[in-house]
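Asks: Need a 3D model of the following:
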Amino acid sequence: MNRPPKRLLGRRELVDFPAFALGGVEAKVDTGAYTSAIHCTNIHLETDAQGRPVLVVNLLDPGHEGADGRSLTFPDFVLRDIRSSNGEVQERYVIRAVVQLYGEHFEAEFSLSDRSDMKYPVLLGRSLLREGRFVVDVGRRNLSYKTQARAAARRARS
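Replies: Okay, the predicted model is just below:
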């Protein structure tokens, strides 16, 4: 069985979230973290018209390009214990979301937490990186976006 070649990621990447209409979000590639994470504020539960709980959040900070302050609603979510980088276990909501790298869509689990004190609003963890998809070169950055930009420039010249 032939596997597709592994793609190279840098220690930092710019990622897109097509379902959220967000592009060029700075992400730290973290092979020590299992679950990916995305910065959210105002995380709370509400009840939909059928009486079911839905998760409501504000994604990213208003100052981030593309973030418009609107609330996003997630009917499918779980509450899970997540171990933070300092070893502390926290209960966090986890959703499935599509992230775009190298022009391809990859579905992954993202824990939702306030990362305002972190340098990067998104963390890409091992569960996204595994399955032979990617190799990380810690000396490089934004390889996915650079590859996409070169491909777009070639198409424009054709």
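Asks: For the rest of this, base every contact and every neighbour count on C-alpha atoms.
Replies: Fine.
Asks: Need the three-state assignment for residue 154.
Replies: helix (DSSP: H, G, I helix; E, B strand; the rest coil).
Asks: and the gap between it and residue 22?
Replies: 24 Å (C-alpha to C-alpha, to the nearest Å).
Asks: Between the two, which has more neighbouring residues?
Replies: Each of residue 154 and residue 22 has its neighbours counted (other C-alpha atoms under 10 Å); residue 22 has more, 18 against 10.
Asks: Give me the buried positions along stretch 67-74.
Replies: residue 67 (16 or more other C-alpha atoms under 10 Å).
Asks: Next, the structure of the following sequence, for comparison with the previous one:
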Amino acid sequence: MFKKIVISAVLCLLSMSVFASNKTTIVGQVEMMTVAKSGLMFQARMDTGAVNTSLHAVDLKIIGGTSKKMKNNIGKVIEFTTENEKGEKQRMQAEIVSTSSVKNSQGTETRYMVKLDVGFVGKQHNVHVNLRDRSHMNYKLLIGRNFLRRGYVVDVSHKKLIGPIADLSVKQTGLMFNTRIDTGAVENSLHAVNIHVEKENKTDMGNNIGKMITFTTENEKGEKVEVRTKVRGTSLIRNAQGTEARYMVRLSVGEPGKEFLVDVNLKDRSKMGYKLLIGRNWLQGHYLVDVSKKH
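Replies: The predicted model follows:
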């Protein structure tokens, strides 16, 4: 009995170790992906309902002649034209490895299957891909389960992974910040000094909502810029020093080119390691935090 318990415990630990080592990557419903040798980027749709990956292909031509029976063309090279959502086209060649019968609303359709390197730039997987005219479909590349089972989890809420530290842009400043991601903070906080509110009511900060505010911010490289915007609101922050009232403004914050508007409180962060702190009001609905992710 004791021997069985020990064996069970060992097996449990081994399974936990295997699970921990097989780290998954979270992807959204749509991701920018490439197909090797095409030189094209596709807005790829993740489809957990599809067995195989599918690529838009037209003007199919079997090199060396076509047999009437599709299965007799297995092993031959097929040439085809693919196209991404921008209308960029590329003529490609690949070896036919099999055929695939797919059932849809129009009935049963047989397609050629080829092997292609598909995935993210720098991280692709060699998978079976069926070739189909997807001209009338929104996505020219569909990612099926044969790709996703290589360690991917689909997050339909479009959340992305971010580490505890990230390089983020505040669009209105034109600066990049080495940013601390803090799930313990409710709000975002940006370094700000020389704060000036036009016709400021110094008795009640709430009476300044809607007025123009100017302030100077600075990133970790010492790059400074003056920002002018509207007071969005006020925030009462509790910390080790007590309670502090801060002005709130709305700024575009995020990865370069992917910024989105969010409320940010203004604070003199001169003595802090990070001049921009990201809280839950930026993360919620957009990002999952992986503390093991390296900067």
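Asks: Please, which helix or strand holds residue 96 of structure 2?
Replies: Assigned by DSSP states H and E, residue 96 of structure 2 belongs to strand 89-104.
Asks: Which part of structure 1 matches that strand?
Replies: Aligned by TM-score structural alignment, strand 89-104 of structure 2 falls on no residue of structure 1.
Asks: Output the contacting helices and strands for whichever helix or strand comes after that strand.
Replies: Under the assignment DSSP H and E, the closest C-terminal helix or strand after strand 89-104 of structure 2 is strand 107-120. Counting contacts by 3 or more C-alpha pairs under 8 Å, 6 or more residues apart in numbering; DSSP states H and E, strand 107-120 of structure 2 packs against strand 30-35, strand 89-104, strand 123-132.
Asks: okay, those strands in TSV with distance to residue 59 of structure 2 and mean neighbour count next?
Replies: Formatted as TSV, these follow (distance: least, C-alpha to C-alpha, whole Å; neighbours: other C-alpha atoms under 10 Å):
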stretch	distance to residue 59 of structure 2	mean neighbour count
strand 30-35	18	19
strand 89-104	9	16
strand 123-132	10	20
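Asks: Which among those strands is found nearest to residue 283 of structure 2?
Replies: Nearest to residue 283 of structure 2 among these is strand 30-35 (19.0 Å), distances taken as C-alpha to C-alpha.
Asks: picking up where we left off before, who wins for proximity to residue 141 of structure 2 among the helices and strands packed on strand 107-120 of structure 2?
Replies: Among these, the nearest to residue 141 of structure 2 by C-alpha to C-alpha is strand 30-35 (8.5 Å).
Asks: what's the helix or strand following that closest one aligned against in structure 1?
Replies: Proceeding N to C from strand 30-35 of structure 2, the next assigned helix or strand is strand 41-46, under DSSP H and E. Per TM-score structural alignment, strand 41-46 of structure 2 has no counterpart in structure 1.
Asks: what angle do strand 41-46 of structure 2 and strand 30-35 make?
Replies: Orientation check (axes from the mean of the first three to the mean of the last three C-alpha atoms, to 10 degrees): strand 41-46 of structure 2 against strand 30-35 gives 120 degrees.
Asks: Does anything pack onto strand 41-46 of structure 2? Which helices or strands?
Replies: Judged by 3+ C-alpha pairs under 8 Å, 6+ apart, strand 41-46 of structure 2 is in contact with strand 30-35, strand 141-143.
Asks: can you give me the offset of it from its chain's centre?
Replies: 12 Å (C-alpha atoms, centre = their mean, to the nearest Å).
Asks: Stretch 68-88 of structure 1 too?
Replies: 11 Å.
Asks: same question, stretch 171-185 of structure 2
Replies: On C-alpha atoms, centre = their mean, the centre of stretch 171-185 of structure 2 falls 17 Å from that of its chain.
Asks: any idea how far the nearest residue to residue 4 of structure 1 once chain neighbours are set aside is from residue 94 of structure 1?
Replies: Spatial nearest neighbour of residue 4 of structure 1, excluding adjacent residues (C-alpha to C-alpha, 6 or more residues apart in numbering): residue 133 at 7.9 Å. As defined by C-alpha to C-alpha, residue 133 of structure 1 lies at a distance of 22 Å from residue 94 of structure 1.
Asks: The two - which one has more neighbours?
Replies: residue 94 (24 against 15).
Asks: Roughly how far does the more buried one sit from residue 65 of structure 1?
Replies: Taking C-alpha to C-alpha, one finds residue 94 of structure 1 at 24 Å from residue 65 of structure 1.
Asks: Residue 128 of structure 2 versus residue 59 of structure 2, what's the distance?
Replies: Using C-alpha to C-alpha, one obtains 20 Å as the distance from residue 59 of structure 2 to residue 128 of structure 2.
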